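> when you get a sec, could you give me coordinates for this:
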Amino acid sequence: MRYSTLLSLLATFTAGALASDVIDLTGGTFKSEVNGEDLALVEFFAPWCGHCKNLAPHYEEAATELKSKLGVKLAKVDCTEEAELCKEFGVNGYPTLKVFRNGVPTDYAGPRKADGIISYMVKQSLPAVSEVTPSSHDEFIKQDKVVLVAYGDESHPVPAAFAEYANSARDTYLFGQYLDSSLPSIPESPSLPAIVLYKQFDEGHNVLSTSEVSSLTADSLAEFIKSNSMPLVDEISPENFGDYAERGLPIAYVFAEPDDTATREQFIEEIKPIVKEFKDKVSFVTIDAVRFVDHGKGLALPGEDWPAFVIQELAEQSKYPLDTKFSAKNVEAHLRAYVDGKLSPKIKSEPIPKTQDQPVYHLTADGWDALFGDDSKDVFAEFFAPWCGHCKKLAPVWEELGEKYQNSKNVVIAQMDATLNDIPPTAPFKVAGFPTLKFRPAGSSDFEDYMGGRTLEDLIEFVEANKKSEGPLSTEEAVEERSDEDSAVAGEEEEVVEHDEL
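The predicted structure is shown next:
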């Protein structure tokens, strides 16, 4: 084969291998590609962004599926090349995804995996309530994991609340109405009007009773869907954690080794009766104990003995680990005690130091009242995580700050490792990002957020301006001793972490 022919074939193969159904947009092509489309999805990204790289294969897969299935365009804009275009659409983080309808954008609020993107855009392509016919019925009820269908006729109209709720929840669920005298086979054959929730898990469907349909409101329909739209027991991960968080229920975790499927499945079968009983009070999930061992430690589990069980209240950031032997019987007893309000949350704490002779006060959960119970002192506290990059940069500066006030009788510079200690329930705040800096003035029970720069100069100026106790420190003297390294952390933003690794 001639060399030129080989090169030609190679070029053709490479072009085919790299072919993409994701359209690359520029300032010059954006309007022509997007504004005339009934529906399109655009990703605004940066090539160096790790989250963008993780999204890329899922976005490609979704683009191919949606192009062939619905003719919906998926496109992307490189914000390092098209800064003005990204600014026009208010992009301030990567990746940012926006849904466009005839050129008008709205924020994309769906998942970042291929099947989730496809499901979300399918819903966007349909009216809030789709018309379902005898020929389309069987296919329609299988189009998503959860599908709601209302059945009625001229004598038994579908309640107006069905469309009302569908308009507000169209991004989450698929809604249809079947208005035909020739009804398909409906589970449990309820009287008309009827509403059935079809799902691709557990028993496969749930039927709203005739009496409930007759008095249906948007709120009662929302409660019915909330109660039945999640699997009785599912594996939780970063991909579906948001669904559980939005549900608003406490989460009961079974931490199990991923390879021990037999033990896990046997346990799930044993515990299903109690799960069904409490499904409206607690979300029951399994979780990979190896992959999410740090999340388990954050929930006061030892991190070495599996399987293990713990209940977490997200809003209160409280946890209730099972301290007895793991078994279906003990888990059921623990769940019942929790639902009945007979359990106290576990407060994780390091041991209280025997002495506090270091420049920075070592704050622990058990030692909280010993420090903050004395309101004669001004307290400036940092809450950190050892793995947090911004915390590591701040560490030497915080140590120097402690040294500046080490001889002060009324100003305390404190520090708490928030991965080893819980913020007590009595505290008037929760920690959602690292580092979090809080200042409690003398004579007050209020905590002020520190949002300023993180040089030694900035921190000292803040303390001097806000402290209420006597015995000032010379700010000028402290500023003169400021090291060059201090300026390196100025303007750093918080490293936000929600719900540990999930």
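> contacts and neighbour counts: CA atoms only from here.
Noted.
> so Phe309 is in which element?
Taking DSSP states H and E as the criterion, Phe309 maps to strand 308-313.
> now what about that strand, what contacts it?
The contact list for strand 308-313, computed with CA atoms under 8 Å, 6 or more residues apart in numbering, reads 249-256, 299, 301, 318-322, 326, 331.
> want to put them side by side, so please do this one too:
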Amino acid sequence: MHSDSACGARTPEPLPPRKLASNSKLNVRTQPVLPLPVANKLFKMRWWLCLFGIATIFATASVQATKIPTVVLELNDKFADVMNEGLWFVKFYAPWCAHCKRLAPVWDHLGHALADINSPVRVGKVDCTRFMNVASQLRINAYPTIIFFRNGIQIPYEGERKKEAMLDFIAKSSGPVVAPLETAVRFSELRKTGDKDPFFVYIDDTVADGSAKQGESDLFTEFEKTAEQLFTESRFVRATSMKVFPTSVVVPNRPAVVVFKDGGHYVYDATKYPNLTKWINAERWPLLPQATPNNIASISETGKLLVFVISDLLDRSNLTDPIGQFYKIAKEAAILVRQHPELVDDFQFAWLDGPTIANSIIMGSMPNPDIMVFNHSSYEYYLSPDSPSKSNSHSIVTFLQMIKDGNIHPQGGRAWSQRIKRMFYDVTTNVYDMFRHQPILTVCLFGVPIAFFSIITYSIFSADFSVDREEIYPDDEDEDYDSEGEQPIDDGKDEDKSTRRRRTRKGSGHGTGSEASLVGSDDDEGGDSESDHEKAE
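Next comes the predicted model:
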């Protein structure tokens, strides 16, 4: 006999798994056993996911570790105490401003570029949502606003939001108003950029002892006064000798003011232009500059009509393209106008990168390439009668001569009809641009308010405002008052009258059957009321 039987215990036989699962009263869910190849694939996938997560963590850590520290100073309200000391180039921004966000990386690159050349100009930024005192003191009402502070003088920057344009602005704003021109090397450096950035030179005429003549002093005073107004946009230098210039530069009389641009030089003629400031303002633009929304107003300060050549930044130098061919023709016409004694003082050429600005002026569509003449002061424009494919340099000059003679009538203007038309054009154009660039955001911006007001309008016009008399005068509030305004004693007769009034109102909206039921109920109510009176007596 076995030991387990001696103890009185019997080992139960194991049941099959299926039978145990079927006979068990517990609702136990067993996970299915995956085949071995599938399990191996899942194990490899989990392994690769773990490796990917670890690599992502290390990559994020390496990016944060290699992030270049910024040299842009975070300024606060205390900047108002030091803004008049030294040179500052400060951006006033708001964190929610989209233009400020696009400018942020350019601003950091600008700070590093100035730090690399050890510039004395300090670059900073002010969050106007946090430090409102300095923003209100400087009257900041638009974001971003960029201001250059030069020893207490505030110079707003309204140029392009590009690093190269801002570096050029800083170089002009931080330097002397009238810089000395002492060597031929320095003149060669200035001459390299003269085609895009004209510069003005005041040439001294000194006597043997080095003292200045009286005539020279008066001319230089006017020259320096003009330089103080335009030194952030143009360069002004002073030469004490003709040795710094090449032999091709001939100045008949000294002292003199000379402008170098477009590969040549032009001497100021006081007999033809009595106002030196007006002459400098007219000559500070090259032969064919690029017109942008930021500098159109500055170009129009010359007092000339603007000849816009609609072109393209990339295709204007491609002579095999129609845009490049027309740009070459327009440049030749600009040279002819420069040599024309009657047209040079009336027209200033400029080229546009695309027809966007021209479309805004005419409130329509302009082809590319094409040419138009624009008067910024009156907002009138002239369109050429010749197609671009049939135009040449002489036909463009003839077109300008016809405008000067008054043979072509202007279009547009600032009349009320044009202003209303421009208002609708600007609204539709802005909405179209919003839908084209941010369709989802624009749908949310306009769809939510429209849906909200539509629901309100529908609710107002579909609501039923008819009110039943019973809602205004409930049955339990029907009481009679005597002539003296006192409530009478409630007796059976008064109760009968009120009951009769209720029966009359209720019976008016029911059929014959309901009327019979109401009569029966009234009889019962009358009997009850009589019995109540008998008991009272």
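> ok, back up a step: now, of the contacts of strand 308-313 of the first structure, which are buried?
249-256, 299, 301, 318-322, 331 (16 or more other CA atoms under 10 Å).
> just the ones of these in strands?
251-256, 318-321 (DSSP state E).
> need the max-distance pair from the residues you listed.
Ala256 and Ser318 (21.0 Å; CA to CA).
> sorry, back to before: so the strand holding Phe309 of the first structure aligns onto which residues of the second structure?
Alignment note (TM-score structural alignment): strand 308-313 of the first structure is matched to residues 370-375 of the second structure.
> then stretch 336-346 of the first structure?
Alignment of stretch 336-346 of the first structure against the second structure: residues 401-411, by TM-score structural alignment.
> end to end on the matching stretch, go ahead and measure it.
17 Å (CA to CA, to the nearest Å).
> same deal with stretch 301-313 of the second structure?
25 Å.
> chain neighbours aside, what residue packs nearest to Ser378 of the second structure?
Leaving out its chain neighbours, the residue that sits closest to Ser378 of the second structure by CA to CA, 6 or more residues apart in numbering is Gly413, at 5.7 Å.
> distance check, the one you found against Gln401 of the second structure.
21 Å.
> now the closest residue to Phe309 of the first structure other than its chain neighbours: how far from Phe326 of the first structure?
Nearest residue to Phe309 of the first structure, sequence neighbours excluded (CA to CA, 6+ apart): Val254, at 4.8 Å. Here Val254 of the first structure is placed at a distance of 10 Å from Phe326 of the first structure (CA to CA).
> which neighbours do those two have in common?
Common neighbours of Val254 of the first structure and Phe326 (CA under 8 Å, 6+ apart) are 307-309.
> got a ChimeraX select line for the buried ones in the residues you listed?
To isolate in ChimeraX the members of these that are buried, counting by 16+ other CA under 10 Å, one can use:
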select :307,308,309
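> and which of the shared contacts of Val254 and Phe326 of the first structure is nearest Glu154 of the first structure?
Nearest member of these to Glu154 of the first structure, counting by CA to CA, is Phe309, at 52.0 Å.
> I figured Asp115 of the first structure hits Ala62, correct?
Yes: taking contacts as CA atoms under 8 Å, Asp115 of the first structure lies within contact range of Ala62: 7.1 Å.
> trace Glu448 of the first structure over to the second structure, please.
In the second structure, no position corresponding to Glu448 of the first structure is assigned, as judged by TM-score structural alignment.
> with Ser283 of the first structure instead?
Looks like Ser283 of the first structure aligns to Gln348 there (TM-score structural alignment).
> which SS state does that match fall under?
strand (DSSP: H, G, I helix; E, B strand; the rest coil).
> name all residues that make contact with the residue nearest to it when sequence neighbours are not counted.
Ranked by CA to CA, 6+ apart and with sequence neighbours excluded, the top spatial neighbour of Gln348 of the second structure is Leu306, at 5.0 Å. By CA under 8 Å, 6+ apart, the residues touching Leu306 of the second structure are 299-300, 347-350, 373-376.
> tell me the contacts of the closest residue to Phe374 of the second structure other than its chain neighbours?
Excluding its sequence neighbours, the residue lying closest to Phe374 of the second structure (CA to CA, 6+ apart) is Tyr381, at 4.4 Å. When contacts are counted by CA under 8 Å, 6+ apart, Tyr381 of the second structure touches 361-362, 372-375, 410-413.
> gap between Tyr381 of the second structure and Ala297 of the second structure?
Counting by CA to CA - Tyr381 of the second structure and Ala297 of the second structure are separated by 15 Å.
> need the strands for the stretch 151-300 of the second structure, in chain order.
153-157, 179-181, 199-203, 235-239, 256-261, 264-267 (DSSP state E, counting those that start in this stretch).
> out of those, which comes closest to Leu288 of the second structure?
strand 256-261 (11.1 Å).
> next, the mean deviation of the match of strand 308-313 of the first structure compared to the first structure.
When the first structure is superposed, stretch 370-375 of the second structure averages 2.0 Å from its matched positions, counting by mean CA distance after the TM-score superposition for the first structure.
> Ala161 of the first structure contacts Ala218, doesn't it?
Yes: counting by CA under 8 Å, Ala161 of the first structure touches Ala218, with 5.0 Å between them.
> which residues sit in contact with the residue most central in space within the second structure?
When CA atoms, centre = their mean is applied to the second structure, the residue found nearest the centroid is His99 (5.7 Å). His99 of the second structure sits next to 143-144 when contact means CA under 8 Å, 6+ apart.
> that one -> the first structure?
Using TM-score structural alignment, His99 of the second structure pairs with His51 in the first structure.
> wait, is that match part of a strand?
No: looking at His51 of the first structure with three-state DSSP, it is helix, so not inside a strand.
> now it: how far from Tyr94 of the first structure?
Plainly put, His51 of the first structure is 7 Å away from Tyr94 of the first structure if you go by CA to CA.
> longest helix anywhere in the second structure?
helix 36-65 (DSSP state H).
> show the subsequent helix or strand relative to that helix.
strand 73-75.
> run through the neighbouring helices and strands of that following strand.
Strand 73-75 of the second structure makes packing contacts with strand 122-127 when contacts are defined by 3 or more CA pairs under 8 Å, 6 or more residues apart in numbering; DSSP states H and E.
> aligned partner of Trp279 of the second structure in the first structure?
By TM-score structural alignment, Trp279 of the second structure lines up with Phe224.
> contacting residues for the residue nearest to that match when sequence neighbours are not counted?
In space, and not counting its chain neighbours, Phe224 of the first structure is closest to Leu208: 7.6 Å by CA to CA, 6+ apart. By CA under 8 Å, 6+ apart, the contact list for Leu208 of the first structure reads 194-196, 224.
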